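>>> From the sequence below, what's the structure:
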Amino acid sequence: MANSPSGDSATDRIVRILETFTSDRTVQTVAQIGRRAALPSSTVYRQVDALVAAGLLERDDEQRVRLGMRLWELALRGSDALRLRQAALPSMERVQAEIRQHTQLAVLEHDEALFLERLSHPAAGANITRVAGRLPVHASSSGLVLLAYGPPELQERVLAAPLARVAPETITDAAALRRTLAEVRTRGYVVAPGSIEAVSTGVAVPVRGAAGDVIAALSVVLPRTVPTDAAIAALLRAAAEIRTRLAHAR
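Model (predicted):
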């Protein structure tokens, strides 16, 4: 791909345009995209036109721009995330029916917990997680599981960086985080009260693939006053079921 005078490639510019869309910002004008992507007006108009022609972006009647269905279609073709989600859903539904709270599936993506699925009960408590949303690995229960079983270089990178305080009880001390990760590996689960929201407790377990490596985290978000034993047991059973389902699907 040809580079611009600033040195970024056409691929870089396309990624910057697509990354301006978020779960809260689904529709934008081209001018807004240009400002958020820090691209010249002529460049962003040309790139948006090309992406619309390819079906990766769409325009509405007011000429505002949104992500296109073709982008979704291409992302799902042969996706490991889709296969994992399909294998996990039956077990997630059972957990959600039993615990009657939020049940979530997350994977590690660029040093964050990326959520592939979330099932919720109408009476469930507070939860900020969204499908395709991200949370810090040092703060969320799913992230703590993914970090605990992640490669050593990931752990050292996270431990060496400033640990942002998301909620009053988020772990922000590297030594405390290292101890927590060791406890996760010993116990096979994590209970994280008040780490993301003061009124909630995150409970998460590792999900292993057919070969035994940890590929995801399965979690529930409980009101702070709810005991966690039943959720831990339900999640561990579900994780074992998902591993078996993945092995049979090979």
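>>> switch to C-alpha atoms for all contacts and neighbour counts from now on
Will do.
>>> okay, now residue 128: neighbour count?
Using other Cα atoms under 10 Å, residue 128 has 10 other residues around it.
>>> wait, I meant residue 81
Neighbour tally, residue 81, other Cα under 10 Å: 17.
>>> Tell me which helix or strand it sits in.
Here residue 81 sits within helix 80-99, counting by DSSP states H and E.
>>> Next, the second sequence, to be compared with the first:
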Amino acid sequence: MSSEKYRLSSVTNAMRILNIFKINKNKELSVTDIASQTNVPKSTAHRLITTLRKEGFLSQNPRTGKYRLGLALLTLGGVISVHKEIYREAFPYVEQLVRKIDETCHICLLEEQHVVYYYRVHRKAPEHLVTQEGRKSPVHCTSEGLLLLAFQESSYQERVLSEPLYRFTRYTITDPEKIRSRLSTIAAEGVAISEGEYFEGYTSISVPIRDYSYNVVSSLTLVSQTNRLKQKQYSYYVKQLRLTAYEISEALGYYGNI
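Predicted coordinates:
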């Protein structure tokens, strides 16, 4: 096979891999599943999956090793129907929360070694925030990133902490040992707060959203000016976020405690 035909074949097979997730909505697939459904050799499927994952078009669940659609399509202006279907019932809860507390809130997901802002609802007079849908932000200095990281396997945490950790502000913590300790506290308390670590003058507060498997699959996150939040105290916002996160989790089939 010529190199040109080989490249075309690879592109075709990569598109076939992405398309099978239209049929298998809301499901994670193994390499064997994908190879079988696309009728390509397992070694070929594995190679293409690795490339698609590297580019963000597929995402691997660190707990199961299986794959789902990634969020890179959001950055291209596309809509990932599988995620929209999963979280469709959550959107009204977020909108109701924002009307109540008048602060901008997000649903965030972990994508490889970044956190992605999947859904956002603005407050009445929104600030200019770099949290638009589809944007990737660092894990180590945002409450949404730290919250999601705290509920991952230790091997995944170590992979993130082994990378260079950029200092965005004078408050950014870059010492891996301090972050490890912080992750333990977050996992125990079920809340993460990042004050001025990504942008000075702004604070983010995050709580977990769980699904039917009891795993933390996303975060419910508030981002606001620090001074304004302190007028009501963080505990008020944590309580409101937790109540809404529980409603969203119930919509995803979770019936435990947040």
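>>> thinking again about what came up before, can you name the element that comes right after the helix holding residue 81 of the first structure?
Using DSSP H and E, the first helix or strand after helix 80-99 of the first structure is strand 102-109.
>>> residues in the second structure matched by that following strand, start to end?
Here strand 102-109 of the first structure aligns to the second structure at residues 104-111, judged by TM-score structural alignment.
>>> which residue ranges form the strands in the first structure?
57-59, 65-67, 102-109, 112-119, 134-136, 190-193, 200-208, 214-223 (DSSP state E).
>>> quick one, which of these is nearest to residue 247 of the first structure?
strand 200-208 (10.0 Å; Cα to Cα).
>>> any idea how far that closest one is from the chain center?
With Cα atoms, centre = their mean, to the nearest Å as the basis, strand 200-208 of the first structure stands 13 Å off its chain's centre.
>>> just stretch 116-125 of the second structure next, same as before
14 Å.
>>> how about that stretch: buried residues?
Of the residues in stretch 116-125 of the second structure, 116-123 count as buried by neighbour count, 16 or more other Cα atoms under 10 Å.
>>> repeat for stretch 174-185 of the second structure
174, 176, 179-180, 182-183.
>>> whereabouts in the first structure does that stretch align?
If you align by TM-score structural alignment, stretch 174-185 of the second structure falls on residues 172-183 of the first structure.
>>> wait, residue 65 of the first structure sits on residue 59?
Yes. Using Cα atoms under 8 Å, residue 65 of the first structure is in contact with residue 59, at 4.6 Å.
>>> picking up where we left off before, just so I know, which of the strands of the first structure lies nearest residue 18 of the first structure?
Here strand 65-67 is closest among the strands of the first structure (Cα to Cα), at 7.8 Å.
>>> And the closest one, what does it pack against?
strand 57-59 (3 or more Cα pairs under 8 Å, 6 or more residues apart in numbering; DSSP states H and E).
>>> Tell me which other helices or strands the strand it packs on touches.
Checked by 3+ Cα pairs under 8 Å, 6+ apart, strand 57-59 of the first structure has helix 41-53, strand 65-67 packed alongside it.
>>> returning to that earlier point: residues in contact with the match of strand 102-109 of the first structure: which ones?
56, 59, 70-71, 94, 98, 115-123, 126, 144-145, 148-149, 217-224 (Cα atoms under 8 Å, 6 or more residues apart in numbering).
>>> same thing with stretch 79-97 of the first structure?
76, 102-105, 116-117, 119-121, 231, 234-235, 238-239, 241-242, 245-246.
>>> With residue 70 of the first structure as the reference, measure out to the aligned residue in the first structure for residue 221 of the second structure.
Using TM-score structural alignment, the partner of residue 221 of the second structure in the first structure is residue 219. Distance, residue 219 of the first structure to residue 70 of the first structure, by Cα to Cα, to the nearest Å: 31 Å.
>>> More neighbours: which of those two?
Between residue 219 of the first structure and residue 70, residue 219 has the larger neighbour count (other Cα under 10 Å), namely 33 against 14.
>>> dump the residue contacts of the residue lying closest to the more buried one once chain neighbours are set aside.
Closest residue to residue 219 of the first structure apart from its sequence neighbours, by Cα to Cα, 6 or more residues apart in numbering: residue 204 at 4.0 Å. Contact partners of residue 204 of the first structure, counting by Cα under 8 Å, 6+ apart, are 141-142, 145, 189-191, 217-220, 232, 235.
>>> If we use 6 Å, what do you get?
Residue 204 of the first structure sits next to 141-142, 189-190, 218-219 when contact means Cα atoms under 6 Å, 6 or more residues apart in numbering.
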